[in-house]
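Chemist: Have a look at this fold, sequence not included:
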C-alpha cells in the first residue's frame, strides 16, 4: 500500500476529477429533508420479477455470458472461466442485519446453488459490494475459488478467516491470471470504508481480458477521464457492466448518472451494455426505476446497445434479448 502512487498520509486518494458546481440547497440538511419528505417512488408497488433457478453446473460456456443477480452482483462466464462480481446475498447492505438498506427482491438462487466459481472479484469495501456473510459462505462452499481485491481489502478477508494464499491484492494496472484470462485492476473515482474510517483501502473498476472476449466492470465511480484511458489500454470490450443508480448532485463525484454511465461505456469502447447498481437496494433519492429509464433514453439517442435483465436472468452477449422494459409493469 505504501508503494502505491495513490497512497499518502495513511489513505488512498482519487485522481483529479472535472470541476463541477456544488449542489444548491443546504448540503446535509437538504439531503435529510429530501430523504424524509421527498415524493419519489423509491420502492416498486409490485414484486420485482426474479428469474429463479440454478445456473448450470456443467463446464462453463466457452462463449461470453452474464447472469445479473441484482445490484452489482453478477456472474461472468468467459472462455471457460466463471468470475463472480461483488457478491452480496445478505438481506441488508449494512454492518447490522437489523438495520440499514433492505433488499427489494430476494436473491435468485442460494450461494450453495452456485456452480464452480473460479474467482470472486471485489471492486471496493462498501457494504453493498463487500458482504462478509457472502464472502465467508463462498470461501467455505468453493474451496478453490480465488479472491481478487484492490489494495488493503485483503485485510478484511483475513479477519474473516480466509487464507491469504487465496487472495490477490492489486493496485491499479496490476493483474492476476485466472486460467487463460488476465484480470486487471483498473481505475475508478470513488472512496472506501466500513464504519467511521474512510479511504484506508483502494477502490477500482476491473477489466477481464481473454483471448477472444473482453469485459469491463465499472464498480462504483464518478465519471472521469480514467475510463477513456482504460478503454485505450484494455479495450475494446464486448460487454460492459456499468453503475447507473444512487446518483445525486450532492455526490456527483462518486456515483455516475445514467447518462454518464453511457459515456463510460463509450469511453471504454464497449459493445453491449448491462446496467448494474440499481433495483435491489435504495441508496439514492431518485425513483427506483428512474436510472434505467434515463439509461434507455440516452443509450437510444447515442446508438448504444443495452440489455436489461431481470434479476437472475442469463444474457448471452452474442445473442442479447430484445429490450422489453419489464420494470414498467412493476412501477
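Modeler: Arrived safely. Fair warning: this is a prediction, and the values are worked out from it, not measured in the lab.
Chemist: rest of the way, CA atoms for contacts and neighbours
Modeler: Noted.
Chemist: Which parts of the stretch 201-331 of the chain are strands?
Modeler: In the stretch 201-331 of the chain, the strands defined using DSSP state E, counting those that start in this stretch lie at 205-209, 214-217, 237-243, 270-276, 305-306, 314-316.
Chemist: One more to weigh against that first structure:
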C-alpha cells in the first residue's frame, strides 16, 4: 500500500456530471410518480405509495410504542458496553486501477467506501460525528469509533446520500469532504439540493426515483493522464421517511432513496435505510414471518429494482435498528426483511449496514448479525460469504 499523499499526487483529475433527460427502464406504475404529493399544483412533499408502509402519525406512534413502554419499564435500553465489534484502521488501494475486483470498506453504520476496478471511488452516507443529532451534546452517541477521518480517505469522486436523517447526513462531514476533496460530486434525492447549497456545497446533483446521472472522470496528470472513468448513478426507491427538525416539522419534504452505481462491468446497490413490511403489535414471541402473518403487504419496489436495474455484484443492505417491530418495521428492515430485499433486488453478494455504531432502537447491539444467519438459513442461502458482516474499517473484495 502506498501513502495517501503519494496517491493524491498522481491523480489530478476533473469530473463532469450530466443528468440524463427523461427516465428509462422503470416500472409502468412508477411513471405517474405516486410518491409525490402535490398541493394546488405545486410540489409539496413525498410519501411511501404502497400498503407495505402502513398508516400512522409518526410522532404519536413513537410515543405510544417506544417512549411509554420505556417509562413503564417494559422496554429496555440496550447495553452498548456489550459490543464486541472490532474497529480497525482501513487500508486503501495504492492507485485507481490496483485491483480487478470490487472492494468495499465499512466505515460504520451506513457509511461504506467502495473502490471500483474501473478506478471510481464512491462514499455512501458519510457521518463521522460522535452523535447523530441536531446538537452535539444530546442524542445517540457512538459506541464504536470511526475507523478514520475524512482527510484519511485518499480519493472521493462521488458521495451518495440516502436521506436527510442525522445518522445518514452530517453537516460537518459533508463540509469536511468538500474541503479535503473539492472535486467530489454529491448526489441527493429531490428537495435536498437546496440544503447542500445553503451549506456552501456546489457540486450537487438532485434526482428523483428512477432518474440517472452519468459521471466522467478524466485524469489530468501523472501516468494516467488522458484516461477516463465512466459511471452511471441511479436514484431508486426505498421505504422510509425524511426530516431534520424535531416533532416532524419538516417530515417528508425531501426524498429518501436507494442508489445504484455502475462503472465498468461492476454494479453496486446501496439500500441506505429502508423498511419492507409494516408489522402490527403482535405478541412478543410471535414470528412475524410465520404463516399467521404471511398476508402482510411487502414493498414491491425492491423486486422492481431487481427486474429493471439488477442484477448487482454487491448490495449494501440495512440489517439493524428494528425493535420493537410495531414501532420501526415500516421504515427499518430487520434481518429477515433484509434477506428478502437481497433476493428481490437480485444482489449476488451483500454486506450488512445500519448497525453497530449508534443504539438507535432497542434490540441488543450484537443481535443483527446473529438474526441474519438465522434468516439466511431459513431462506436456504449459505450463511458465510454471501450476505455477511465485517469489522468496522475492514475491506472485502467481490
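Modeler: Looks like it arrived, so ask away. Model, not experiment: these values are computed from the prediction.
Chemist: related to what we said a few turns ago, which among the strands of the stretch 201-331 of the first structure is found nearest to residue 284 of the first structure?
Modeler: With Cα to Cα, the closest approach to residue 284 of the first structure among the strands of the stretch 201-331 of the first structure belongs to strand 237-243: 12.8 Å.
Chemist: now the angle from the closest one to strand 205-209?
Modeler: 160 degrees (axes from the mean of the first three to the mean of the last three Cα atoms, to 10 degrees).
Chemist: what span of the second structure lines up against strand 237-243 of the first structure?
Modeler: Mapping strand 237-243 of the first structure onto the second structure (TM-score structural alignment) gives residues 312-318.
Chemist: Check the offset of the matching stretch from the chain's centre.
Modeler: 10 Å (Cα atoms, centre = their mean, to the nearest Å).
Chemist: Residues contacting that stretch, please?
Modeler: 110, 266-274, 332-335, 338, 341-342, 345-355, 398 (Cα atoms under 8 Å, 6 or more residues apart in numbering).
Chemist: Got a ChimeraX select line for the buried ones in these?
Modeler: Burial among these is assessed by 16 or more other Cα atoms under 10 Å; the matching ChimeraX selection reads:
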select :110,266,267,268,269,270,271,272,273,274,332,333,334,335,338,341,342,345,346,347,348,349,350,351,352,353,354,355
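Chemist: Counterpart of residue 14 of the second structure over in the first structure?
Modeler: With TM-score structural alignment as the criterion, residue 14 of the second structure pairs with nothing.
Chemist: what sits against residue 14 of the second structure?
Modeler: 183, 217-220.
Chemist: could you measure it against residue 217 of the second structure, distance?
Modeler: 6 Å (Cα to Cα, to the nearest Å).
Chemist: Surely residue 257 of the second structure and residue 162 touch.
Modeler: Yes: Residue 257 of the second structure is within contact range of residue 162, at 5.1 Å (criterion: Cα atoms under 8 Å).
Chemist: list the residues that contact both of these two?
Modeler: With Cα under 8 Å, 6+ apart as the test, residue 257 of the second structure and residue 162 both reach 189, 271-272.
Chemist: Show me the residues you listed that map onto helices.
Modeler: Here DSSP state H is the test, and these give no hits in helices at all.
Chemist: In the first structure, spot the helix with the most residues.
Modeler: If you go by DSSP H, the first structure has its longest helix at helix 290-302.
Chemist: which residues does the counterpart of residue 122 of the first structure in the second structure contact?
Modeler: Matched across to the second structure, residue 122 of the first structure falls on residue 161, judged by TM-score structural alignment. Taking Cα under 8 Å, 6+ apart, we find residue 161 of the second structure in contact with 124-126, 168-169, 186-189, 272.
Chemist: quick one, strands of the stretch 51-200 of the first structure?
Modeler: Using DSSP E, counting those that start in this stretch, strands in the stretch 51-200 of the first structure cover 64-70, 73-78, 81-85, 119-121, 146-150, 167-170, 175-178, 181-186, 193-194, 197-198.
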